[in-house]
Structures are given as structure tokens and as C-alpha cells.
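**Q** Just need the structure, nothing else, for what follows:
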Amino acid sequence: MFTDSHCHLSFPELRARLPEILAEMQQAQVDRALCICTTLEEFEDVYALAQAHDHLWATVGVHPDTEGLREPTLEDLLSGAQRPKVIGIGETGLDYYRLGERTVADMAWQRERFRTHIRAGRQTDLPLVIHTRSASDDTLAILAEEGGLASSASLGLPASRGVFHCFTETMDVARAALDLGFFVSFSGILTFRNASDLREVAAFVPLDRTLIETDSPYLAPMPHRGKTNSPAWVPWVAQKVAEIKGIAVEDVAEATGRNFEQLFNRVVLPRISAST
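**A** All right, here's what the predicted structure looks like:
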């Protein structure tokens, strides 16, 4: 019934409890989840999860915050994208939140990495999983430049598509993401008491462009805030979206599942029991 469009089951705190988590997902009617890659070193573990379980899927990519590990080349991403059950490129984007003593100009390496992911997404026609924090202007500008309709038409490649995951930005950024044809995904942050501005954004984003996620093991929704998050708790996000939009939670589950299939459309995505 429910689809978690973004989780990190390969992270140690979840991988160690995988049988328990899969059982909890089944009980909570969470019948699909997308396991997100954040480093090339992690990719084989992420992919192994997708291969071992019919209701799990994988991406390939390197998180913008990752430093000191293997830098992805276009060939790395294209190679990973050829694997069965790899249905997206990312997690990618820009993150200027932890600049420290650095300036935005010093983050040119991060912008180039983002461009590499965008190019891989266009060459494979796979959706991008976008992370943006304190960098929305540059994120949107690079997406428009590298993946917009004008550049796509000139190269004979499809335009970039994808999702802004764990959305925490402003209404203007949401509008710009939608204008680029992207989906917007909401996490457990939507349930936090101090997230009234984000709930206004969720009310604005059309249901047919909305996804839900946990970003587990992070950002557990109320009433589990502060605990290790799990895909089994994505129904709490769906319930909050339902409250905001004044509709049944079943309608949110159906719509966000359909949106997941529309966006990650490389293969038919069956709904399979989490006990598989």
C-alpha cells in the first residue's frame, strides 16, 4: 500500500536489523522501498539489497557531502545504471550547509560532481534523486543549464527529471522544482511541530507530484522522533499529507505509489509482500 521513496537500508544501524525491519514493513503495509546510494564504495551493498528482495530497488550515485572517497566519473554512473533494479541516479545535488571556513566558490568540485550526475541521468533517462541544502539557487540553475529542455533538444537527449527528496525549502523553490518537471518528496520533518512552513508547501504541491519517504535511519516522524527511523514508519508521513490536504490516507498511499511508478518507470514495479 505505502511506498518509501528514499531510505538507507545499507547503513549499519538498519542493515543489522534487516529481517526485523522487513517484517515491520509488511505489518505496516509498506510494500516497496527505494534504497539510496551515497558513495561508490557503498554501491555493491545497496545493489545487493535490491537483488535479494523483490520489493526493494536501488540507485547509484555519490552524495554531495561525501569527501575523501572515490569521486564518481560519468562512466562509473553509467555502468551502475545498467544493473537490473537500479532505477535512479543519486543521491546527488548540492549542500553548502557545512562550508566551515570555505566559500561557495570553493565548492566548485561539488557543482562539477552534480553536473556529472545530471549527464548520467540524461544519457540513461533515469530520474535524479536531488539533495539540496543551503544551495537551492545553484541547484536549480545547474539543473536548468545542464538538464533543461533547451540543452536537451540541442543534444538529442531527454530532459532531466527526478525528485527533490526530503524537501525543506521554500514555496518558491518548490514552485521552481515543479516548473522543471520534478516531483517533491516529504519526509518525517512534515510531522514536526515547528514545520508549519513546510506544511504550507505540502498543501501547495499537487498530489500528483508528491512522493513520501523516511530518509531512514534519519528524521523519524512524530510520534517516534528521536528514534532510529525505518521504512515501516512512512505511513506517518502519508497520514500528515492526508491531514494537510483533507483527504483519506488511502488516497495518499495510492497517489504516491502511482507517482513513484511514473517517475521510476524503467521497469514495472510490483507490489510484493515484505516477507519476500
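**Q** contacts and neighbour counts: CA atoms only from here.
**A** Will do.
**Q** what's the first-to-last distance across stretch 67-78?
**A** 21 Å (C-alpha to C-alpha, to the nearest Å).
**Q** residues of it that come out buried?
**A** Pro72, Leu74, Leu77, Leu78 (16 or more other C-alpha atoms under 10 Å).
**Q** can you tell me the helix or strand for the closest residue to Leu126 other than its chain neighbours?
**A** Nearest residue to Leu126, sequence neighbours excluded (C-alpha to C-alpha, 6 or more residues apart in numbering): Gly88, at 5.2 Å. Assigned by DSSP states H and E, Gly88 falls within strand 86-95.
**Q** Give me the helices and strands touching that strand, please.
**A** Packing partners of strand 86-95 (3 or more C-alpha pairs under 8 Å, 6 or more residues apart in numbering; DSSP states H and E): strand 56-60, helix 74-81, helix 108-124, strand 128-133, helix 136-147.
**Q** this one next, for a side-by-side:
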Amino acid sequence: MLIDSHCHLDRLNYETLHSDPQQVIDKASAQDVQYMLVVSISLNEYHIMREKLAHLSKLAFSCGVHPLHVHESELEPNLLRQLASEDGVIAIGETGLDYHYNPATKDIQQQSFIEHLKVSSELKKPVIIHTREARDDTLRLIQDFGDASVGGVLHCFTEDYAMAMAAIEMGYYISASGIISFKSAKSVQEAFAKLPLDRLLVETDSPYLAPTPYRGGENQPAYTRRIAEVLAQIRQISYEAVAEATTENFQRLFGQIDGLK
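**A** Alright, predicted model coming up:
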């Protein structure tokens, strides 16, 4: 079985592509994806996400502010702490640094990231990290403010082997997304071929970044299966080995899931 370690289930197209979230979950289950971590991008949208999905099974949630949303409102650490303490929330984030799209908010992003890391340590819930064109600052802030005993994951990883290993050595995991199936992602593929299997997760980041042959369309949790198959090809091991390892890794990081087989 598989776990989609990062999806935005609330943001899929329910107007023309899917009837409702339960249909998406059923499609995923048919492809061996038995559990999903639904990730928030802002504290405002967190409430909407929970209202839409809280009645469904096979889901866990995160709470945080994406670095590209830090400009919308000043982060309130007490509110983050309060919401992240709710039942069903197993992770903090996504948070992190993105200097590619909005370098003008660099200072605000860093302060927000620091606050997320502090709350992660306080609540003992792993942090989900988005990083793009911010390698040195990401590693520095993890080192200075992260909690190695709690850890976290660099999700949708697009950097190189050296950065991944630096994060792993600080207690973090690395997650493969549909990007590993792109022909243009040779350096990412090379990294995932060599990284320790006991530190890898798989994710869709749906509705974004659908893997080939679905690239260009909307991503969905069912495509976790395709990503796991590509990861198995890259590492020259069986799909079953990838599924078993990544499921065990998820539960080692985020905690055991009741009823998961």
C-alpha cells in the first residue's frame, strides 16, 4: 500500500473533473493509495479545508502558511499553535522559503519559517518544508531553529543530492513528486537513485505537477502509484519495496496510523 504524503485535496476541480472528495479517495484506494496527508497553505484556508474534508476517512491534516502566501496577512504564532493542536493535525506547514517567485518577501518568509519551526518543536509535530532557490537559508534555518528529534520533510524535492543529504543528516526526510518522471529532471532523478531508501516519501502535491503520462492535466492522489513506480525504476528495485519502505517511513515520521495495514 501507499501513502500520499502531500496533497491539496480541497483544491481539486470538483466542478468538472470529480463529483466530490470521496470519489477522489475511492480512485486513490483502487490504485493502492490508502491514506493521504492533506496540506494547508494558509491559516484562512485551513478552516475551509477542514470543513470540506473533516467527515472523510483515510485523511490527516497539516496546518501552516505557504511561503508564497506570507504576504496575505501577518502570521500569528498563537493562532498557528492553536489550530495545529487540533485533532487530526499531524504536521506543521507547509512552510519554508521560495525565492524563485517572490524574492521581495524574503525577510517575511524567513520569519514565518522560523515561527513554524518553533511551533513544530513545541507541539512535537513534524514540519513540511517547501524550498526553491533558497538552499543555504533553508538549511541554515533548519539547523538553527529545527528540532532534529521531531524532524520533518523537504517535500516535492527539486534540489540536488548534496542538499538532500545535508537535510537527512539533520533528521529530515525527502519526498518524491511527479517531477521525478519528467525528462528534464535528470539531476533530481540522480539524487533519488542514491538517497537512502529509509528516508524517502512519495507524494502528488495534487492538483499540481501531475506525473507523466498525465502531465499537463490535474494531478490527484491516485497518481501516487505512478510516482512510486517511477521511483522504483530509478532505484532499480520493485514497486512493492518502494511502497513498503515509504509507508514505513511516513509512519516513523508522523506516527502510527490506526487501522493501517
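**Q** where does the TM-score land?
**A** With the length set by TM-score structural alignment, normalised by the length of the second structure, the two chains reach a TM-score of 0.93; 258 aligned residues with a C-alpha RMSD of 1.8 Å.
**Q** Specify which member of the buried residues of stretch 67-78 of the first structure is nearest to Arg111 of the first structure.
**A** Closest approach between these and Arg111 of the first structure, by C-alpha to C-alpha: Pro72, at 12.7 Å.
**Q** Return the residues in contact with that closest one.
**A** Counting by C-alpha atoms under 8 Å, 6 or more residues apart in numbering, Pro72 of the first structure touches Leu40, Gly61, Val62, Arg113, Thr116.
**Q** Where do the helices of the stretch 151-261 of the second structure begin and end?
**A** 161-169, 186-194, 224-235, 239-254 (DSSP state H, counting those that start in this stretch).
**Q** right, so of the ones you listed, which gets closest to Asp4 of the second structure?
**A** helix 224-235 (6.0 Å).
**Q** how close does that closest one sit to the first structure?
**A** Helix 224-235 of the second structure, aligned to the first structure and superposed, deviates on average by 0.8 Å (mean C-alpha distance after the TM-score superposition for the first structure).
**Q** relative to helix 239-254, how tilted is that helix?
**A** 110 degrees (axes from the mean of the first three to the mean of the last three C-alpha atoms, to 10 degrees).
**Q** can you name the residues of the first structure that helix 224-235 of the second structure overlays?
**A** Aligning helix 224-235 of the second structure against the first structure (TM-score structural alignment) gives residues 234-245.
**Q** Touching the matching stretch from outside, list them.
**A** Contacts of stretch 234-245 of the first structure (C-alpha under 8 Å, 6+ apart): 2-4, 28, 30, 186-188, 190-191, 199, 202-203, 212-214, 221-222, 248-249, 251-253.
**Q** please redo it, this time with the cut-off set to 7 Å
**A** 2, 4, 187-188, 190-191, 199, 203, 212-214, 221, 248-249, 252-253 (C-alpha atoms under 7 Å, 6 or more residues apart in numbering).
**Q** Tell me the one of those nearest Pro12 of the first structure?
**A** Nearest to Pro12 of the first structure among the contacts of stretch 234-245 of the first structure, with distances taken as C-alpha to C-alpha, is Thr214, at 16.3 Å.
**Q** Distance check, that closest one against Leu269 of the first structure.
**A** Using C-alpha to C-alpha, which is the criterion applied here, Thr214 of the first structure is 19 Å from Leu269 of the first structure.
**Q** Looking at these two now, which is surrounded by more residues?
**A** Thr214 (32 against 18; other C-alpha atoms under 10 Å).
**Q** Wait, the more buried one touches Phe2, no?
**A** No - Thr214 of the first structure is beyond contact range of Phe2, at 11.5 Å (criterion: C-alpha atoms under 7 Å).
**Q** got a list of what the counterpart of Asp205 of the second structure in the first structure touches?
**A** Aligning on TM-score structural alignment places Asp205 of the second structure opposite Asp215 in the first structure. Contacts for Asp215 of the first structure (C-alpha under 7 Å, 6+ apart) come out as His6, Cys7, His8, Ser187.
**Q** Which members of the residues you listed are the farthest-apart pair?
**A** Greatest spacing in these, by C-alpha to C-alpha: His8 and Ser187 (13.3 Å).
**Q** Compare neighbour counts for those two and give me the winner.
**A** Taking neighbours as other C-alpha under 10 Å, His8 of the first structure and Ser187 compare with Ser187 leading, 28 against 25.
**Q** Residue in the first structure paired with Gly178 of the second structure?
**A** By TM-score structural alignment, Gly178 of the second structure lines up with Gly188.
**Q** same deal with Glu244 of the second structure?
**A** Under the alignment (TM-score structural alignment), Glu244 of the second structure maps onto Glu254.
**Q** Also Val153 of the second structure?
**A** Using TM-score structural alignment, Val153 of the second structure pairs with Val163 in the first structure.
**Q** how far away is Ile41 of the second structure from Glu72 of the second structure?
**A** For Ile41 of the second structure, the distance to Glu72 of the second structure - C-alpha to C-alpha - is 11 Å.
**Q** Equivalent analysis for Asp98 of the second structure, please.
**A** For Asp98 of the second structure relative to Glu72 of the second structure (C-alpha to C-alpha), the value is 15 Å.
**Q** Likewise for Gln111 of the second structure?
**A** 14 Å.
**Q** Can you report how many residues lie near the residue lying closest to Gln251 of the second structure once chain neighbours are set aside?
**A** Of all residues not flanking Gln251 of the second structure in the chain, Ile257 sits nearest, at 6.8 Å (C-alpha to C-alpha, 6+ apart). By other C-alpha under 10 Å, 12 other residues sit near Ile257 of the second structure.
**Q** likewise Lys227 of the first structure?
**A** That count, for Lys227 of the first structure with other C-alpha under 10 Å as the rule, works out to 13.
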